[in-house]
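Visitor: Kindly generate the corresponding structure for this input.
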Amino acid sequence: MEAVQYGLANHAYPEEQLLVHAYKLAGKIAKKSPVSIGAAIKLLNYSKHESFYKGVKEEAKLFGDVFLSEDGQEGIKAFLEKRSPDFKGR
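Guide: Have a look, this model is predicted:
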C-alpha cells in the first residue's frame, strides 16, 4: 500500500482480492482495440532494448499505424457519435 502513497503504483489490493481485481482489469483491456493493445505491447518490449530517442520515434510510427487502422477510425467515429466502439482487430 505504500507504493500507492508514494505514487509508484495506481492501486494495491490485499492478496485475497488480487485475482478479482486482475480479472476486472483484464476485462477492461479486452474491450480495447486489439490493434492498439498490440502496439502498446510491442512498444513496451521495444523500449526495453532501445534508447529513449529510438523509443519516441517508434511510438510516433506505431501511433500513426493505429490511427490509420480500421480500429483507429472506428474509435474516433464512436467517440464523436458518443457510442461504444465495435473493434474488429484491423
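Visitor: drop to CA atoms for contacts and neighbour counts, all remaining ones
Guide: Noted.
Visitor: Please enumerate the helices of the chain.
Guide: Taking DSSP state H to define them, one finds helices in the chain at 2-5, 15-30, 34-47, 52-68, 70-80.
Visitor: Switch those helices over to CSV; also include mean neighbour count.
Guide: Output for these, formatted as CSV (neighbours: other CA atoms under 10 Å):
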stretch, mean neighbour count
helix 2-5, 10
helix 15-30, 11
helix 34-47, 16
helix 52-68, 15
helix 70-80, 16
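Visitor: quick one more, to check against the first:
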Amino acid sequence: MPFYFLTYAPADLWWLYHVIAAIFIKFYDIIWGVKFALRNILGAETAVIPNKPDSWLYKVFDNLKSDFEKVYENKELVIFRIKP
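Guide: Coordinates of the predicted model:
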C-alpha cells in the first residue's frame, strides 16, 4: 500500500482524482482520458477511490482492465494501479 497517500493530505488527493475522472466520465467517447490525466498530468502510478461499486468512478476503473489493475481492496477503499 502506498504510504504517501496516508501522510500527504489523502482527502485532497482523492478529490483531485475524483474531479479529473469526473470530467472525462461525462463523455463516454473520451473515457480514455482518465488514464491520460492521472498518468500524464498528475504523474500518478496508483489511484485510490472509495469502494462504492455503484458509482461511475468505480465502474470506469473496474471496467477499463487494459488501463487499470485492482491491487488492493477493503470495505472503504480500492487502490488501482495505472498500467503503463
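Visitor: Quick check: TM-score for this pair?
Guide: Once the chains are laid over each other, their TM-score by TM-score structural alignment, normalised by the length of structure 2 reads 0.29; 36 aligned residues with a CA RMSD of 3.2 Å.
Visitor: May I see the buried residues of the lengthiest helix in structure 2?
Guide: Longest helix of structure 2, by residue count under DSSP H: helix 10-25. Going by neighbour count (16 or more other CA atoms under 10 Å), the buried part of helix 10-25 of structure 2 is 17-18, 20-21, 24-25.
Visitor: Looking at the residues you listed, which one is closest to residue 50 of structure 2?
Guide: Distance to residue 50 of structure 2 across the buried residues of helix 10-25 of structure 2 (CA to CA) is lowest for residue 18, with 9.8 Å.
Visitor: And the helices in structure 2?
Guide: Assigned by DSSP H, structure 2 shows helices spanning 4-7, 10-25, 33-36, 56-63.
Visitor: Distance to residue 69 of structure 2 added to those helices, as JSON lines?
Guide: Below are the helices of structure 2 laid out as JSON lines (distance: least, CA to CA, whole Å):
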{"stretch": "helix 4-7", "distance to residue 69 of structure 2": "18"}
{"stretch": "helix 10-25", "distance to residue 69 of structure 2": "16"}
{"stretch": "helix 33-36", "distance to residue 69 of structure 2": "12"}
{"stretch": "helix 56-63", "distance to residue 69 of structure 2": "8"}
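Visitor: Ok, which of those comes nearest residue 71 of structure 2?
Guide: Per CA to CA, nearest to residue 71 of structure 2 of those: helix 56-63, 11.2 Å.
Visitor: what angle do that closest one and helix 10-25 make?
Guide: 80 degrees (axes from the mean of the first three to the mean of the last three CA atoms, to 10 degrees).
Visitor: which helices and strands sit right next to helix 56-63 of structure 2?
Guide: For helix 56-63 of structure 2, the packing partners by 3 or more CA pairs under 8 Å, 6 or more residues apart in numbering; DSSP states H and E come out as helix 10-25, strand 46-50, strand 68-73.
Visitor: repeat that for 10 Å
Guide: When contacts are defined as 3 or more CA pairs under 10 Å, 6 or more residues apart in numbering; DSSP states H and E, helix 56-63 of structure 2 packs onto helix 10-25, helix 33-36, strand 46-50, strand 68-73, strand 77-82.
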